[in-house]
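J.: No letters, just coordinates:
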């Protein structure tokens, strides 16, 4: 049965084209995906991300549990509200999910996991908690909704709509969060722009969404969300990595702490299997559109595109790809698209940030 977020009726009243997204009925766009993309880059827009699952972890052994569960090191979280991006791995080093961990207080954390993997993730975490016999509780918070507001004017317009949040949220540095009354406001996002991700009780979501609309914030669908995240070089679970892919081959080495003496699930496999590919960006020099699973031919062997699209900001096709280790930034490669071989340039896997082209 298809699931719906608490804002589903609102999307339909706004004329959204709805699609199935991993079992959730979600807005693809509200009329023009391109206009929505540009709105986020040039002004701001808001996304219903209530399908994502917030999970509260609490208990004496909560930190000890996370130290063993995820590949990044939660000992980095010493300031309240600080966030950490990481991967949760299986024993063979594949990615079960990528997630964000927020440090709320001693013995108290909030995780945000992907919608399509939520049940799998929760089962995995429960099994590890029981196996390790640690004192902690795992509580999925389906009573909460999430609204992401992103873009150069996002914060100003959020404060216009929710003035009571400004004092506490204005000092936040990137990748931090603060609780303001009913709101959990974080400076995390998935677009390469500044803004907030606001977690709030589900029963308040429609009221807050309406306030944000009245402040001039445009609703944005999944279509623009994907082109924005790809321009920003951000991975999508299920496309750029999954349980069969090492994070070392998926551009996620920066989220892995192999130096600390602690052990974590998948560490042994990662140490035994160094990277076999590089995760790089492609900028298409010929006419065409890059898509996932297209073959990439380089001077050092073949690779594969994991995510590709037409970039509205750059007005060129771009992609993320796993390529041979010897591939260098700046070299040209060939991409097989149907019966044609098109030329692309290898670039760093981040194309646009804060409205500026980086390639």
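T.: The structure has been received and is ready for your questions. Everything numeric here is computed off the predicted structure, so don't read it as measured data. Residues are numbered from 1 along each chain as shown.
J.: When you work out contacts or count neighbours from here on, use the C-alpha atoms and nothing else.
T.: Noted.
J.: Which stretches in the stretch 251-359 of the chain count as helices?
T.: 267-272 (DSSP state H, counting those that start in this stretch).
J.: All the strands of it, residue numbers only.
T.: 277-284, 295-298, 301-311, 316-324, 332-337, 340-347, 352-353, 356-357 (DSSP state E, counting those that start in this stretch).
J.: which residues touch the second one?
T.: Read it as strand 295-298. Contact partners of strand 295-298, identified using Cα atoms under 8 Å, 6 or more residues apart in numbering, comprise 302-305, 323-324, 327, 332-337.
J.: circling back to that earlier point, out of the strands of the stretch 251-359 of the chain, which gets nearest to residue 203?
T.: The closest of the strands of the stretch 251-359 of the chain to residue 203 is strand 352-353. By Cα to Cα, the value is 33.8 Å.
J.: what does that closest one contact?
T.: 192, 193, 231, 232, 233, 313, 358, 359.
J.: for these, which one is nearest residue 240?
T.: Ranked by distance to residue 240 (Cα to Cα), these are led by residue 233 at 10.6 Å.
J.: which ones are touching the spatially closest residue to that closest one that is not a sequence neighbour?
T.: Counting by Cα to Cα, 6 or more residues apart in numbering, residue 350 is the residue found nearest to residue 233 once chain neighbours are left out, at 4.2 Å. By Cα under 8 Å, 6+ apart, the contact set of residue 350 is 230, 231, 232, 233, 234, 281, 358, 359.
J.: what packs against the longest helix seen in the chain?
T.: With secondary structure taken from DSSP state H, the chain has its longest helix at helix 118-132. Contacts defined by 3 or more Cα pairs under 8 Å, 6 or more residues apart in numbering; DSSP states H and E place helix 118-132 against helix 62-69.
J.: okay, the angle between the helix it packs on and helix 118-132?
T.: Counting by axes from the mean of the first three to the mean of the last three Cα atoms, to 10 degrees, helix 62-69 lies at 110 degrees to helix 118-132.
J.: how about residue 10, secondary structure?
T.: Of the three states, residue 10 takes helix under DSSP: H, G, I helix; E, B strand; the rest coil.
J.: could you show me where the strands are in the stretch 51-200 of the chain, in order?
T.: 53-58, 83-89, 95-105, 108-113, 137-140, 144-150, 177-180, 183-186, 195-201.
J.: I'd like to know which of those lies nearest to residue 244.
T.: strand 95-105 (7.1 Å).
J.: Verify the contact between residue 282 and residue 351 for me.
T.: No - Residue 282 lies out of contact with residue 351 (Cα atoms under 8 Å); the separation is 9.3 Å.
J.: Those two - which one has more neighbours?
T.: Neighbours were counted for residue 282 and for residue 351 using other Cα atoms under 10 Å; residue 282 has more, 29 against 25.
J.: now the more buried one: how far from residue 328?
T.: Applying Cα to Cα, to the nearest Å, the value for residue 282 to residue 328 is 11 Å.
J.: got any residues that touch both of those two?
T.: Counting by Cα under 8 Å, 6+ apart, the contacts common to residue 282 and residue 328 are residue 346.
J.: The structure to be compared is supplied as follows:
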């Protein structure tokens, strides 16, 4: 039986089409995925992301996190109120999960990770914390609401008045505690916005208030088409426990220095880097109207590749995809086999869309 977020009743009352996602009952859409997608690109959309895992760790977890994560939380030492994006790896260098680590202004760390890897990540963090003799608190008492779109800033200003000033001043990947609300200038849409953690019992009131001010509730469908246009990886598609961050286009999230920091998976990544990568992650803009789906064959002059994510891009008005192709493939076009028929595609560098503008 699917678990329910604190906003479940709000979704049902609004007529959302509910689906099971990673063991959670979540809204797929509220009538029109395309309209929700467009609302985020041009206005402001709301996403219930309370199914994600929120874990709080004390400041003493710094050393533990430097060993666990491929990125280095030491970058945040002089930057309380900021966050970084990182991958949690297995010893073979594969990606267990990608997550955000916030260095809270009042001290300590808050980690937000994905729903599909919830149990695995919770166990990894709790075991490591127990070995280090520090506390590890899973925050199931919190709800998470993502407020995304070019009008997100103005909407929060209208919602909170002068008290919102510290939130509006945040730069990307900044964070601030505003009373009971913990706000990060983060998101998964390619647009400006915030992700807000707050007590579960206060979630419905904020959800309703934001709608009254002009935000539109959005479901998983729009969330996926938005992140695909933004060229953002999806765990389980662009990376998994057999794919390294180097192969997933996330080499920039690996902190190689200082060289003595021996994080989990480092030896495997160093070997892979020394040998050279066999593949690379690219974007594809397909001819015609037929969408490519994960698992479809990609044909290049240097050999075959595979679509990792694909679908219709409302902002571009056609199908796009992310794909893993041979590193040596240097041509500008390829073929995607859709229902047994090769379809021409242009190889591009993501993102396809960022801040409402087509980039390819």
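T.: Now that the structure is in, tell me what you want to look at. This is a predicted model, so every value here is computed, not measured.
J.: could the strands of the stretch 251-359 of the first structure go into CSV alongside distance to residue 98 of the first structure?
T.: Formatted as CSV, the strands of the stretch 251-359 of the first structure follow (distance: least, Cα to Cα, whole Å):
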stretch, distance to residue 98 of the first structure
strand 277-284, 16
strand 295-298, 25
strand 301-311, 16
strand 316-324, 17
strand 332-337, 28
strand 340-347, 24
strand 352-353, 21
strand 356-357, 26
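J.: Could you identify which of these is most buried?
T.: Among those, ranked by average contacts under mean count of other Cα atoms under 10 Å, first place goes to strand 316-324 (a mean of 26).
J.: just the angle between that one and strand 340-347, please?
T.: Interaxial angle, strand 316-324 of the first structure versus strand 340-347 (the same axes, to 10 degrees): 80 degrees.
J.: in the second structure, what residues pair with strand 316-324 of the first structure?
T.: Per TM-score structural alignment, the counterpart of strand 316-324 of the first structure in the second structure is residues 318-326.
J.: quick one, what contacts residue 174 of the second structure?
T.: Counting by Cα under 8 Å, 6+ apart, residue 174 of the second structure touches 81, 82, 83, 184, 185, 186.
J.: Closest one to residue 49 of the second structure out of the residues you listed, please.
T.: Lowest distance from residue 49 of the second structure to the contacts of residue 174 of the second structure (Cα to Cα) belongs to residue 186, with 12.6 Å.
J.: Run a quick check on that closest one versus residue 176, I expect a contact.
T.: No - under the criterion of Cα under 8 Å, residue 186 of the second structure is not in contact with residue 176, lying 11.7 Å apart.
J.: residues near the counterpart of residue 201 of the first structure in the second structure, how many?
T.: Aligned counterpart of residue 201 of the first structure in the second structure: residue 199 (TM-score structural alignment). When neighbours are defined as other Cα under 10 Å, residue 199 of the second structure has 16 of them.
J.: Identify the residues contacting residue 199 of the second structure.
T.: 141, 142, 143, 180, 181.
J.: Likewise for residue 217 of the second structure?
T.: For residue 217 of the second structure, the contact set (Cα under 8 Å, 6+ apart) comprises 30, 36, 45, 46, 47, 211.
J.: now those: which count as buried?
T.: Burial by neighbour count, judged by 16 or more other Cα atoms under 10 Å, picks out 30, 36, 45, 46, 47 from the contacts of residue 217 of the second structure.
J.: Output those residues in CSV; the columns should cover distance to residue 120 of the second structure.
T.: Output for these, formatted as CSV (distance: Cα to Cα, whole Å):
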residue, distance to residue 120 of the second structure
30, 31
36, 32
45, 30
46, 28
47, 24
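J.: List the ones among those residues that fall in helices.
T.: Per DSSP H, the subset of those in helices is residue 36.
J.: Of the buried ones among the contacts of residue 217 of the second structure, which is the nearest to residue 263 of the second structure?
T.: Nearest to residue 263 of the second structure out of these is residue 47 (Cα to Cα; 33.4 Å).
J.: Look up how far residue 229 of the second structure lies from the closest residue to that closest one other than its chain neighbours.
T.: The spatially closest residue to residue 47 of the second structure, leaving aside those adjacent along the chain, is residue 146, at 5.0 Å (Cα to Cα, 6+ apart). From residue 146 of the second structure across to residue 229 of the second structure, the span is 18 Å (Cα to Cα).
J.: about what we covered before: pull the residues that contact the match of strand 316-324 of the first structure.
T.: By Cα under 8 Å, 6+ apart, the residues outside stretch 318-326 of the second structure that reach it are 228-229, 231, 238, 278-293, 298, 300, 302-313.
J.: ok, average deviation of it from the first structure?
T.: Here the mean offset of stretch 318-326 of the second structure against the first structure after fitting is 0.7 Å, by mean Cα distance after the TM-score superposition for the first structure.
J.: Same check on stretch 306-313 of the second structure?
T.: For stretch 306-313 of the second structure, the mean distance to aligned residues of the first structure following superposition is 0.4 Å (mean Cα distance after the TM-score superposition for the first structure).
J.: So which of the contacts of residue 217 of the second structure sit within strands?
T.: Among those, the members falling in strands (DSSP state E) are 45, 46, 47.
J.: For the equivalent of residue 162 of the first structure over in the second structure, give its distance to residue 153 of the second structure.
T.: Using TM-score structural alignment, the equivalent of residue 162 of the first structure in the second structure is residue 160. Computed with Cα to Cα, the distance linking residue 160 of the second structure and residue 153 of the second structure is 11 Å.
J.: Which of those two has more residues huddled nearby?
T.: Set residue 160 of the second structure next to residue 153 and count neighbours by other Cα under 10 Å: residue 153 wins out with 20 against 12.
J.: what's near enough to touch that one?
T.: 168, 193 are the contacts of residue 153 of the second structure under Cα under 8 Å, 6+ apart.
J.: One more: residue 217 of the first structure?
T.: Per Cα under 8 Å, 6+ apart, neighbours of residue 217 of the first structure: 44, 45, 46, 154, 157.
J.: mind redoing it with 6 Å?
T.: Shown in contact with residue 217 of the first structure (Cα atoms under 6 Å, 6 or more residues apart in numbering): residue 45.
J.: Ok, residue 29 of the first structure next?
T.: Taking Cα under 6 Å, 6+ apart, one finds 16, 17, 221 in contact with residue 29 of the first structure.
J.: rerun that using 8 Å as the cut-off
T.: Contacts for residue 29 of the first structure (Cα under 8 Å, 6+ apart) come out as 16, 17, 18, 36, 220, 221, 222, 223, 224.
J.: next one: residue 176 of the second structure
T.: 81, 104, 105, 166, 167, 170, 182, 183, 184.
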